[in-house]
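Asker: generate coordinates for the sequence data below:
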Amino acid sequence: MGILLENIRFAPGECFRLLRWQGKSHTLESREAGGRRIGVTGVGERWHSHAEMEFTIFLRGSGMRYVGDHVGAFGAMDCVLLGSHLPHCWMEAGRTDGWVLQFHLAPEHPLRRLGGAGELQRLFAAAERGLHFHPATAQRAVVVLEQMADASCLARTGLLLELLALLHDAPRKQTTKLSQARVFAEVNAATRPRLEAVVQWVLEQFTEPLKLDEAVQRSAMSRATFCRQFVRHTGKTFIAFVTDARLACAHQWVTQTHRSITDIAFASGFSSLTRFNTAFRAKFGHAPRALRNTR
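Answerer: The predicted structure is shown next:
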């Protein structure tokens, strides 16, 4: 998909905004200094990006996570730090509940000149590909976010640094980079809406037969241009993107439901059981039935 560029605005005097949602992540409350709450409409279920970094925690619920070229399932206490301009999307399966912190610390920002702040560069560099944290880190982070929600402006700034220090100090063996490649959503104004329409179509319709020719037609680009632009802005080919979306959905059904493997194969969009089993084994290292038997 091309990328929807989200325009994020901060309250006067702040370099971040804290959002809380219960139900669906596109209906949020901005939690501002002193406990003030303002309704905000989000775009979390659309493939999008923004210049600001983002820290997201899903307290409850499940669904599919798309970050750069990564596609995977998420559940309760899913905790991710996203770098600037990294395209992402959360496709929620029912009601969810969580926090979002979006912030921007430009190199010239005064906070970047504080003692020890230079150590955050390693954290920010890792976040360029999306950084996933262990639930234990998420639990500690939630405490900081809850304090930030009702704190004064000055205290919130201190809590922002506390949160970043918490993420920086998280054990490396409990953090995972999500995207295999560095994918940046820097697209021109002419191609962005057309690519966005194609990717959103894939995310909403991947269980149906999807053809490259139709994607090219929807994009109103030449076949060569579309294929080049799609790889540039999702990190993978159109076919690979569709296949990974199907496999991530199938993985969730295999591990979290009792649906038959055959039913899952066709319901997730594969045209044959053989193709499904082959692709699933190549992606996850186990056949679907073998993975289910390990639960």
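Asker: for the rest of this, base every contact and every neighbour count on C-alpha atoms.
Answerer: Fine.
Asker: show me what contacts Leu105?
Answerer: Cys15, Leu111, Arg112 (Cα atoms under 8 Å, 6 or more residues apart in numbering).
Asker: wouldn't the last one be in contact with Gln121 here?
Answerer: Okay, so that is Arg112. No: applying Cα atoms under 8 Å as the test, Arg112 and Gln121 come out as separate, 9.5 Å apart.
Asker: quick one, which of those two is more surrounded?
Answerer: Arg112 (16 against 12; other Cα atoms under 10 Å).
Asker: three-state assignment of the more buried one?
Answerer: At Arg112 the chain is in helix, as set by DSSP: H, G, I helix; E, B strand; the rest coil.
Asker: another one to check against the first:
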Amino acid sequence: MKAIEQRLPQEFDKSFIVFRETGQYFPCPWHYHPEFELVLITSSTGRRMVGDHIGYFEKDDLVFMGPKLPHVWMNDSEYINGEADCFADGIVIQFVENFLGDKFLNIPEMAGLKKMLELSGRGMVIKGQTKEKINSLMKEMVNMNGLQRLSALFTIFDYLATTTEYELLASPGYVQKTTVQCSDRFNKVTEYIMRNFDSDITLPEVASVSNMAITTFCNFFKEHYRVTFIEYLNTVRVGYACKLLAEKNKNVVEAAYESGYKNLANFNRQFKKIKNMTPTEYRRTVNME
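Answerer: From the prediction side, this is the model:
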């Protein structure tokens, strides 16, 4: 399933987009765009795909996504067939990174938000009280204009910058290989994995990159990533395999090999463990009309 680039209409006198989508069902295809995006579902149910993540949405579902991350919201069959007792309805906020100027995110007060914007490259579902507060504001913003609407967006930024109530969606390996320069040990390890996950990367090798003994590195990795190095590496590889299966003309064997697996049985086992379905089932799911 090839993602296409789509844009929402923006009013000439507005610096960001607040858009209401309503109809029998959500019509958008698998797509991406250069803006950050908040998507609030106010009515209907169905399946949402964000990168290689497949989940389900219902009323009040709230997702925050970074630029160029492919996604789609697909309603359940009763909406497609016109048998549902309500319309599909949602509210979308879109903004580009520099909509308030190139230096906006570099001021000290934006440090927390900047971190969340970086994490949103994988997509995140917002939960708990943070979700309730943002949902309430987004519903009001539909009828706001001018400084009132901008003020509401800044309040949302504050909620995002200070919350821990979220779950990341797409796996790290789904995104393109990083080219970000490393400034510390944590980033150096992450970049090395993202550059080399499709090769025979070993524990002693990656430990040496961080200038740690293997035991020290394993403890460091588990503390910072909350999983073991091998578990993280498999998550990255399976995520990249999902990208190949969904967006390129690759069969399962090719996707396994190009993701760093030399053993097809191990690939299938790890894929099912992480995605709760086989590679073939995943490919069939993401290519459903």
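Asker: care to give me the TM-score?
Answerer: For this chain pair, the superposition-based TM-score is 0.56 by TM-score structural alignment, normalised by the length of the second structure; 196 aligned residues with a Cα RMSD of 3.9 Å.
Asker: what's the closest of the contacts of Leu105 of the first structure to Asp69 of the first structure?
Answerer: For the contacts of Leu105 of the first structure, the minimum distance to Asp69 of the first structure (Cα to Cα) is 28.2 Å, reached by Cys15.
Asker: how far does stretch 112-131 of the second structure stretch from start to finish?
Answerer: 17 Å (Cα to Cα, to the nearest Å).
Asker: er, stretch 58-75 of the second structure I mean
Answerer: End-to-end for stretch 58-75 of the second structure, by Cα to Cα: 10 Å.
Asker: so which residues of the stretch 101-250 of the second structure form strands?
Answerer: Counting by DSSP state E, counting those that start in this stretch, one finds strands in the stretch 101-250 of the second structure at the ranges 124-126, 166-168.
Asker: can you redo these as TSV with distance to Arg283 of the second structure?
Answerer: Supplementary listing: the strands of the stretch 101-250 of the second structure in TSV, determined by distance: least, Cα to Cα, whole Å:
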stretch	distance to Arg283 of the second structure
strand 124-126	22
strand 166-168	21
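Asker: winner for burial among the ones you listed?
Answerer: Most buried of the strands of the stretch 101-250 of the second structure by mean neighbour count (mean count of other Cα atoms under 10 Å) is strand 124-126; its value is a mean of 21.
Asker: give the aligned equivalent of Val154 of the first structure in the second structure.
Answerer: No Val there; residue 154 of the first structure is Leu. Residue pairing (TM-score structural alignment): Leu154 of the first structure is matched to Leu147 of the second structure.
Asker: I meant Leu178 of the first structure, not that one.
Answerer: So Leu178 of the first structure corresponds to Leu169, using TM-score structural alignment.
Asker: so its match touches Val50, yeah?
Answerer: Yes: Leu169 of the second structure lies in contact with Val50 (Cα under 8 Å); the separation is 6.7 Å.
Asker: find residues that contact each of those two.
Answerer: Arg122, Gly123.
Asker: in which helix or strand would I find Arg7 of the second structure?
Answerer: Arg7 of the second structure is part of no helix or strand, with elements assigned from DSSP states H and E.
Asker: so what touches the lengthiest helix in the second structure?
Answerer: Once the second structure is assigned using DSSP state H, the helix that runs over the most residues is helix 229-247. Contacts of helix 229-247 of the second structure with the rest of the structure, by Cα under 8 Å, 6+ apart, involve 1-3, 51-52, 170-175, 193-194, 197-198, 203, 218, 221-222, 225, 250-252, 255-256, 258-260, 267, 270-271, 274, 279, 282-283, 286-287.
Asker: which among the residues you listed count as buried?
Answerer: Among the contacts of helix 229-247 of the second structure, those scoring as buried are 1, 3, 51-52, 170-175, 193-194, 197-198, 218, 221, 252, 255-256, 258-260, 267, 270-271, 279, 282-283, 286 (criterion: 16 or more other Cα atoms under 10 Å).
Asker: give the contact list for Lys272 of the second structure.
Answerer: Counting by Cα under 8 Å, 6+ apart, Lys272 of the second structure has contacts Thr278, Pro279.
Asker: can you tell me the element it falls in?
Answerer: helix 264-275.
Asker: where's that helix relative to the chain centroid, distance-wise?
Answerer: The chain centre lies 21 Å from the centre of helix 264-275 of the second structure; the measure is Cα atoms, centre = their mean, to the nearest Å.
Asker: can you check stretch 59-77 of the first structure too?
Answerer: Per Cα atoms, centre = their mean, the centroid offset for stretch 59-77 of the first structure relative to its chain is 7 Å.
Asker: how about Trp90 of the first structure, secondary structure?
Answerer: strand.
Asker: mind listing what's buried along stretch 125-137 of the second structure?
Answerer: Under 16+ other Cα under 10 Å, the buried positions of stretch 125-137 of the second structure are Val125, Ile126, Lys127, Thr130, Lys131, Ile134, Asn135, Leu137.
Asker: residue in the first structure paired with the second one?
Answerer: Meaning Ile126 of the second structure. Under TM-score structural alignment, Ile126 of the second structure pairs with Phe133 in the first structure.
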